[in-house]
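**Student:** what shape does this take:
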Amino acid sequence: MNTPDDDWLRLDQQICFSLHAASRAFNGVYRGILRDLGLTYPQYLVMLVLWEHDELPVKKLGEHLRLDSGTLSPLLKRLEAAGLVRRERSARDERSVEVRLTGEGVALRRRALQVPRRIAASTGFDTDEIRTLRARLDELTTALDAAAFAEQPGDSPAGERS
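**Tutor:** Next up is the predicted model:
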């Protein structure tokens, strides 16, 4: 016999699965659109940040993308091999590596201008719906970041054990 609480354990009731499925669907659409630019979705995200900031330390780039250096380094290596970015030790701080766009990387931005429009059209949402959804997802991310931080070991009240 099912209780009302059992429904919450169904896959189709999990917000995380809905987000996961939407993310995979987005990746499928992006894959086709970005193929013409010669980029993968993660590489496209790197380029978006660099088109906005032109030059950043690897650490800051990782913060923008929520990626650690172990994930970011191979992406940058492939983008550098493609001639889109250049990595150089910072003249100000030898421990820091700066990432900057090459001329080719700057030029690719013009070709990428059609990507957001094509993605938006693929959703079937109008501009206001997209703006609202993005704002709600940003709120969700903030709330989940706070919850994850609160759940970190050593943060529980004295005497409590997980």
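**Student:** every contact and neighbour count from this point should use C-alpha atoms.
**Tutor:** Will do.
**Student:** residue contacts, the residue minimising distance to the centre of the chain?
**Tutor:** The C-alpha lying nearest the average C-alpha coordinate of the chain belongs to residue 65 (CA atoms, centre = their mean; 5.1 Å). Neighbouring residues of residue 65 by CA atoms under 8 Å, 6 or more residues apart in numbering: 45, 46, 49.
**Student:** to compare against the first, here's the next sequence to fold:
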Amino acid sequence: MATQTEPVDLLKLENQVCFALAVASRSVNAVYRPLLEPLGLTHPQYLVMLALWDRSPRSVKDLGAALQLEPATLSPLLKRLEAIGYVRRRRSDVDERMLEITLTDAGAALRARAETIPPRIVDRLGMPLEDLERLREALNHVIAAAQQ
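**Tutor:** You can find the predicted model right below:
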């Protein structure tokens, strides 16, 4: 912390928002890892499943928009989820140019097991739910500002 006479060093590592976000992201993903392993999911795959549990089927384009992922990043995730039997990829009956992603029965059933994850994350982080909600809102503001 700088005193009144000492200017803030804007290039000091611990003063960088990007550094705090990067370390927080890696740290939180590490908290998720042991909870997701029994489900056979990585954190990015878990995010895909969350979007599909919200609504299925979805087009790859819609899924990419919801997850803010490019098709080149999303495609390998979907292929892996299909290989483990959680999703099905198929051409739309309405527009064959559109690839639809649908949950399989196994993928839909996985939701019940995943419902235990959020409370365990809250418990592991040891932060009140209200603080985590405020943090999420603040991060959403950062994301919106960065995308303008």
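**Student:** okay, the contacts of residue 65 of structure 1 in CSV with distance to residue 109 of structure 1 and secondary structure next?
**Tutor:** What follows is the contacts of residue 65 of structure 1, written out as CSV (distance: CA to CA, whole Å; DSSP: H, G, I helix; E, B strand; the rest coil):
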residue, distance to residue 109 of structure 1, secondary structure
45, 12, helix
46, 12, helix
49, 11, helix
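**Student:** how about TSV for those residues, with distance to residue 101 of structure 1 and neighbour count added?
**Tutor:** Shown next, in TSV, are these (distance: CA to CA, whole Å; neighbours: other CA atoms under 10 Å):
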residue	distance to residue 101 of structure 1	neighbour count
45	14	14
46	10	19
49	10	16
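**Student:** any idea how far the residue nearest to the centre of structure 1 lies from residue 48 of structure 1?
**Tutor:** 10 Å (CA to CA, to the nearest Å).
**Student:** which residue in structure 2 aligns with residue 70 of structure 1?
**Tutor:** Under the alignment by TM-score structural alignment, residue 70 of structure 1 pairs with residue 72 in structure 2.
**Student:** what's the answer for residue 11 of structure 1, then?
**Tutor:** Checking TM-score structural alignment: residue 11 of structure 1 goes with residue 13.
**Student:** surely that match is in contact with residue 22?
**Tutor:** No. Between residue 13 of structure 2 and residue 22 there is no contact under CA atoms under 8 Å: 11.9 Å.
**Student:** burial of residue 31 of structure 2, as a residue count?
**Tutor:** The number of residues packed near residue 31 of structure 2 is 15, by other CA atoms under 10 Å.
**Student:** make sure it is indeed in a helix.
**Tutor:** Yes. Inclusion of residue 31 of structure 2 in a helix is indicated when DSSP: H, G, I helix; E, B strand; the rest coil is applied.
**Student:** picking up where we left off before, quick one: contacts for the match of residue 11 of structure 1?
**Tutor:** residue 19.
**Student:** measure it to residue 123 of structure 2 for me?
**Tutor:** 29 Å.
**Student:** what's the neighbour count on residue 105 of structure 1?
**Tutor:** So residue 105 of structure 1, with other CA under 10 Å, has 21 neighbours.
**Student:** from residue 126 of structure 1, how far off is it?
**Tutor:** 30 Å.
**Student:** ok, residue 23 of structure 1 next?
**Tutor:** To residue 126 of structure 1, residue 23 of structure 1 is 19 Å away according to CA to CA.
**Student:** how about residue 60 of structure 1?
**Tutor:** Counting by CA to CA, the gap from residue 60 of structure 1 to residue 126 of structure 1 is 32 Å.
**Student:** which residue in structure 1 aligns with residue 96 of structure 2?
**Tutor:** Match for residue 96 of structure 2 (TM-score structural alignment): residue 94.
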